[in-house]
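Novice: got a sequence here, can you model it:
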Amino acid sequence: MAYALRHTVALIGMMGAGKTAVGNALARSLGVPFLDSDEEIVRAAQMSVAEIFARDGEAFFRARETEVLARLLSGAPCVLSTGGGAFLAERNRALIAEKGAAVWLKADLELLWQRVRHKTTRPLLHTPDPKRTLSDLLDARAPTYALAGVVVEAEPDLTVDDMAAKVLKALILHGDVVERNERQH
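Specialist: Coordinates of the predicted model:
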């Protein structure tokens, strides 16, 4: 590994921005674990995010999300994919700022729509006009996502590995998150 991770990288952004795919590739390139806060919640609850929303409501889910983020950010440095709404909570932004670095995978509406339109696992898009809902969510969330320390624009023509390399380059330029690994084999 040419670079070592000093702090956890928390990938933020909309559903469909590539947090899971890019996060996995970035973690592999850095030789660190990839974790997904939504997956951790699902595992603990033994039900899907959609089921949690339906049974317990969004407020309950958001409370569990903060607990899971606090636990994951307290562990060894990793690449962490967060749910699309996680960074909206001030408490979560503070946790990420204190123990890691937020990276916004910024994607435009058309790219997001291409990626999520056939998925049934997005409870927030179970509406009569899901593209409009996605657009409204993006408009509402973008100003908060922009508070991230690092912003990386998604490009439809980039492969997942190319996008992970673009994120790594942004982290290097940002400073303090990754360092050159002196222990080359």
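Novice: drop to CA atoms for contacts and neighbour counts, all remaining ones
Specialist: Fine.
Novice: so residue 101, which state does it fall into?
Specialist: Three-state call for residue 101 (DSSP: H, G, I helix; E, B strand; the rest coil): strand.
Novice: can you pull the contacts of it?
Specialist: Contacts here follow Cα atoms under 8 Å, 6 or more residues apart in numbering; on that basis residue 101 touches 7, 8, 9, 10, 148, 149, 150, 177.
Novice: one more, so I can put them side by side:
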Amino acid sequence: MKIMLLGYMGCGKSVIGAFLAEKLQIPFYDLDQEIEKETQISIAELFNSKGEIYFRKKENEILKTFLAKESDFVLSLGGGTPCYYNNHELLLHEDVFSVYLKASVETLVSRLMKEKAQRPLLHNQDEVSLKDFINKHLFDRNFYYHQATKIVTVDDKSVEQIVNEINALLA
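Specialist: Coordinates of the predicted model:
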């Protein structure tokens, strides 16, 4: 089974993905880290030097490479991955189990305010502008996120609770 985790930045895709993969005893991959490995450039630098279109093409190529694998794995997608190059349609393959990790705007603001330094898109955001930024993105991405096989709400849940909920959905 190819398990894909999608959702907005800060929803916990990477942390939950790593724990889920460990529980299932299958490899875990983070799409952004795989892009950085292949290009030898950080995501922030890739955006700055080559632009978003180049980044999205590379993201699509690497996603397709993962989908072609025969082995089981958990893959954490970037927040925007499902929204470009019809990537959301790639997640509809019969051997793909996709999970939208749905977080409320309040949860996302709370988490992302603490991570602004590591997230280039958020550097200049105060709490009010960040809330507006997230609301707009979620509105734009809602259709794509809801193409997932299952939706798991992450608000006020521990990583263990979320992983157990996803594991139960896999059964």
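Novice: TM-score for this pair?
Specialist: Here the superposed chains carry a TM-score of 0.89, computed using TM-score structural alignment, normalised by the length of structure 2; 165 aligned residues with a Cα RMSD of 1.5 Å.
Novice: select from the contacts of residue 101 of structure 1 the one having the most neighbours.
Specialist: Ranked by the number of neighbours (other Cα atoms under 10 Å), those place residue 10 first, at 28 neighbours.
Novice: thought it was touching residue 83?
Specialist: No. In this structure, residue 10 of structure 1 is not within contact of residue 83 by Cα atoms under 8 Å, at 10.2 Å.
Novice: quick one: which of the contacts of residue 101 of structure 1 is nearest residue 25 of structure 1?
Specialist: Nearest to residue 25 of structure 1 among those: residue 9, at 12.8 Å, using Cα to Cα.
Novice: who's in contact with stretch 15-23 of structure 2?
Specialist: 5, 27-29, 73-76, 159-160, 162-163, 167.
Novice: can you select the buried ones among the residues you listed for me in PyMOL?
Specialist: Here is the PyMOL command that selects the buried residues among those (16 or more other Cα atoms under 10 Å):
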select buried, resi 5+28+29+73+74+75+76+159+162+163
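Novice: just give me how far stretch 101-112 of structure 1 sits from the chain centre.
Specialist: Centroid separation between stretch 101-112 of structure 1 and its chain, computed with Cα atoms, centre = their mean, to the nearest Å, is 9 Å.
Novice: how about that stretch, aligned to which bit of structure 2?
Specialist: Under TM-score structural alignment, stretch 101-112 of structure 1 corresponds to residues 97-108 of structure 2.
Novice: do the same with stretch 20-39 of structure 1
Specialist: Counting by TM-score structural alignment, stretch 20-39 of structure 1 corresponds to 14-33 in structure 2.
Novice: now the two most distant members of the contacts of residue 101 of structure 1.
Specialist: Farthest pair in the contacts of residue 101 of structure 1, by Cα to Cα: 7 and 148, 14.7 Å.
Novice: list the contacts for the closest residue to residue 153 of structure 1 other than its chain neighbours?
Specialist: Nearest residue to residue 153 of structure 1 in three dimensions, chain neighbours excluded: residue 106, at 4.8 Å (Cα to Cα, 6 or more residues apart in numbering). Contacts for residue 106 of structure 1 (Cα under 8 Å, 6+ apart) come out as 13, 14, 17, 151, 152, 153, 154.
Novice: and the match of stretch 20-39 of structure 1, what's buried?
Specialist: By 16+ other Cα under 10 Å, the buried positions in stretch 14-33 of structure 2 come out as 14, 16-21, 28-33.
Novice: what of stretch 101-118 of structure 2?
Specialist: Taking 16+ other Cα under 10 Å as the criterion, stretch 101-118 of structure 2 shows 101, 102, 103, 104, 105, 108, 109, 112, 113, 116 as buried.
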